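>>> Got a predicted structure plus its sequence, pasted below:
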Amino acid sequence: MKSNDKLESTIVDIARELRISPATVSRALNDHPKISHRTKERVREKALEMGYRRNKLASGLRNNRTYTIGMIVPRISMFFHAEVITIVQNLLHRQGYNLIICQSNDSRELEVDLASALYSSRVDGVLVASTLYTTDYSHFDVFVQKGIPLVFYDRVPVDFYPAQMVKGDEYRGGYLAGEHLAEAGCKNIAAIFGLLGCCLYKGRYAGFKAALKAHKLALKKDQVFFHELTHENALATLDKLFSSKPYPDGLFTANDTSALAVLEFARENKIRIPGDLKLIGYSNDPRAASVTPAITTVDQFPGEVARQLVAALNKLLDNRSKKIMEKPEALVTPVALIKRMTT
């Protein structure tokens, strides 16, 4: 049995077979501009023939890079995050990076453990959409202190934290929803938001209230609700909202999952949409366009968020030796109202 069958081939083995130096083999495999195209082809063909596998860990240790990025998201099943993850992974893969995807399940305790695990894994950078309950971000301090690129997106710290952030224009999204309901003729408007400790719902709530105020409409205390935006919670809220008259004629839900629950509730209770109740959701989940009637919603453009996220990460990776700015300016991505049949 040949020695090449016993052990994995190395650069030295390839060099011996081709009668060139190991340094030339290394440069050829790394596409060095001073190595001829013919030599690169010979080296690559021989490497393939001999079953050579590049040891990225070893090369990473030499230049203090692992070519791995960590990513923490609340839930992979959420449409917005699934879209962002897909595009981020594709973009990073083209740049030679692998992506480790971690799911916090909206548990801060698990988020703390995941941050520690990513640091221990020597990732080159971290992308984070925090949990609904994260108000203390100290578990990410080690990345800042060690100069490891850290970018928050979507669910970003409400108060100042020394890290780059990419966030949607939540205030404008809320404003567009409120304005559209007012211009559609609604006079008794209700709304369902997530918890205000999360920047998303704080922004959407502020924008929505401002739009109603601009149209001389009030958002009554007994017609605005704050809780986790699940299907079950939405149905429970709707039971309260429609327990006594006057019923609302306009409703904004700060995610599409809740808007879908509204359609279900309306069918069961013979509430006509948009005749009796006009409805707007948020996120532009594909399900919002496929149901009947199709739901008016606010598009967050996850593709643009992903591209901005990778661009921000690349900028930090290119400047790892520099200290982060005291007040890094947040990158704000656009939103747009998608008008459909529910309004």
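Arrived safely. Not measured: the values here are computed from a predicted model.
>>> okay, CA-based contacts and neighbour counts for the rest of this
Noted.
>>> Show me the strands in the stretch 51-200 of the chain, by range?
Assigned by DSSP state E, counting those that start in this stretch, the strands in the stretch 51-200 of the chain fall at 68-73, 98-103, 125-128, 150-153, 164-168, 189-193.
>>> I meant to write the stretch 201-343 of the chain there.
For the stretch 201-343 of the chain, strands defined by DSSP E, counting those that start in this stretch occupy the ranges 224-226, 250-253, 278-280, 297-299, 331-333, 336-338.
>>> deepest of these, which one?
strand 278-280 (a mean of 28; mean count of other C-alpha atoms under 10 Å).
>>> Centre of the chain to it, how far?
In terms of C-alpha atoms, centre = their mean, to the nearest Å, the centre of strand 278-280 is set 26 Å apart from its chain centre.
>>> what's it in contact with?
Contacts to strand 278-280, defined as C-alpha atoms under 8 Å, 6 or more residues apart in numbering, come from residues 177, 181, 186, 249-253, 259, 273, 295-298, 342-343.
>>> Tell me the one of those nearest residue 304?
Nearest to residue 304 among the contacts of strand 278-280: residue 298, at 14.5 Å, using C-alpha to C-alpha.
>>> got another, please set it beside the one above:
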Amino acid sequence: MSNRSEKTIVDIAEALELSVSTVSRALNNHPAISLATKEKVKKMARKMGYRPNTLAAGLRNNRSKTVGLIVPRISMFFPATITTIIQNKLQEHGYHLIICQSNDSYEQEVALVNTLYSARIEALAVSTTLFTTDFSHFDVFKKHQIPVVFFDRVPKDYDVKIIKGDDYAGGYKATEHLIGKGCKDIVFVSGPLTCNLYTERLEGYKDALQKAKIPFKKSRVFYQELTRENAWQTCEKIFAQAPYPDGIFATNDTTAITMLEYCRKHNIAVPGQVKIVGYSNDPRTEIVTPSITSVDQNPATMAERVVAALIEMVQTKPGVGKFSQEIIPVQLAERESSAGTFKKKKK
């Protein structure tokens, strides 16, 4: 028997005095091999610590049965939910998933794209960083007819398959809701406008104000990376002096929750003095007090559509390199943070 540390089917064949082809077929559950032989081969494989070389197998048949996924941060509710569903759905189709996170770093995203290409994945699903405006690092996939699906955070002008939420409608619905509750001075807290999510939500916000004949004020729009620390600093700017806004539309739920905490600490009544709407319908919005109204992005629907597109493209490769777009509808989950008749307290 070989003394190599990494055992192969040759070592198993030698140990059991079987042919290499018989061992290979047994490990792959070939119907021509008896159950007894299969069990004997698999038992020896476990004993020897044998690991199948899926990469080599993929090279032989040009099928790795592996899909790559790049998301900004797995710690966030929306990408975490999407990732879980994508993995589960792909497994139902017999595919493995390599999960990567860019940490919202463009440089890291470029490196991950190159790594996944080298890993010979059959397809790639991507939600880009907040700052990705140059998508040329994905050209290698297009050049070699490897399917790519962009979702949620997507390119504006790049010929690929896109599956995204209706962020314009989300921005419009959130603002319209606050207006309907009596708000006339609504702050908009946005992520960087390099990302499609926030340009579209901003347009929805502007149009809802315009329809209600409420002037748009640049001084009521704040741009930031939507972290807890940044949200707290933005609150200090918003509430630095009167008049305070009567509504806040925060374009993610981490920001909305932080702003609720700030208001509680500084005795600003929610929803009495200021009403708050968030975005993503993170489960935390239901358990804080008061619970927070938020825009539900339907992550399950988006994930299912991403997987359906990946499987279709891998199997038939229709329209690889050609632009097509699906829009996932959003809904407003109304809760206590925007409820009630508006009554602004005098300062």
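The structure has been received and is ready for your questions. Quick caveat, the model's predicted, so the values are computed rather than measured.
>>> possible to save the strands of the stretch 51-200 of the first structure as TSV with mean neighbour count?
Formatted as TSV, these follow (neighbours: other C-alpha atoms under 10 Å):
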stretch	mean neighbour count
strand 68-73	23
strand 98-103	18
strand 125-128	24
strand 150-153	24
strand 164-168	24
strand 189-193	24
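>>> Out of those strands, which is closest to residue 29 of the first structure?
Residue 29 of the first structure lies closest, by C-alpha to C-alpha, to one member of the strands of the stretch 51-200 of the first structure: strand 98-103, at 19.1 Å.
>>> corresponding residues in the second structure for the closest one?
On the basis of TM-score structural alignment, strand 98-103 of the first structure is assigned to residues 96-101 in the second structure.
>>> just to revisit the earlier point, want to throw the strands of the stretch 51-200 of the first structure into TSV with distance to residue 304 of the first structure?
Shown next, in TSV, are these (distance: least, C-alpha to C-alpha, whole Å):
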stretch	distance to residue 304 of the first structure
strand 68-73	17
strand 98-103	19
strand 125-128	15
strand 150-153	12
strand 164-168	10
strand 189-193	24
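>>> and of those strands, who's closest to residue 211 of the first structure?
Once these are compared by C-alpha to C-alpha, strand 189-193 is nearest, at 11.7 Å.
>>> average gap between that closest one and the second structure?
Strand 189-193 of the first structure differs from its equivalent in the second structure by a mean of 1.0 Å after superposition (mean C-alpha distance after the TM-score superposition for the first structure).
>>> The strands of the stretch 201-343 of the first structure into a markdown table, with extra columns for distance to residue 289 of the first structure?
Converted to a markdown table, the strands of the stretch 201-343 of the first structure look like this (distance: least, C-alpha to C-alpha, whole Å):
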| stretch | distance to residue 289 of the first structure |
| --- | --- |
| strand 224-226 | 25 |
| strand 250-253 | 16 |
| strand 278-280 | 12 |
| strand 297-299 | 9 |
| strand 331-333 | 22 |
| strand 336-338 | 10 |
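>>> Residue 14 of the first structure is nearest to which of these?
strand 331-333 (47.4 Å).
>>> Provide the aligned range in the second structure for the closest one.
Using TM-score structural alignment, the residues of the second structure aligned to strand 331-333 of the first structure are 326-328.
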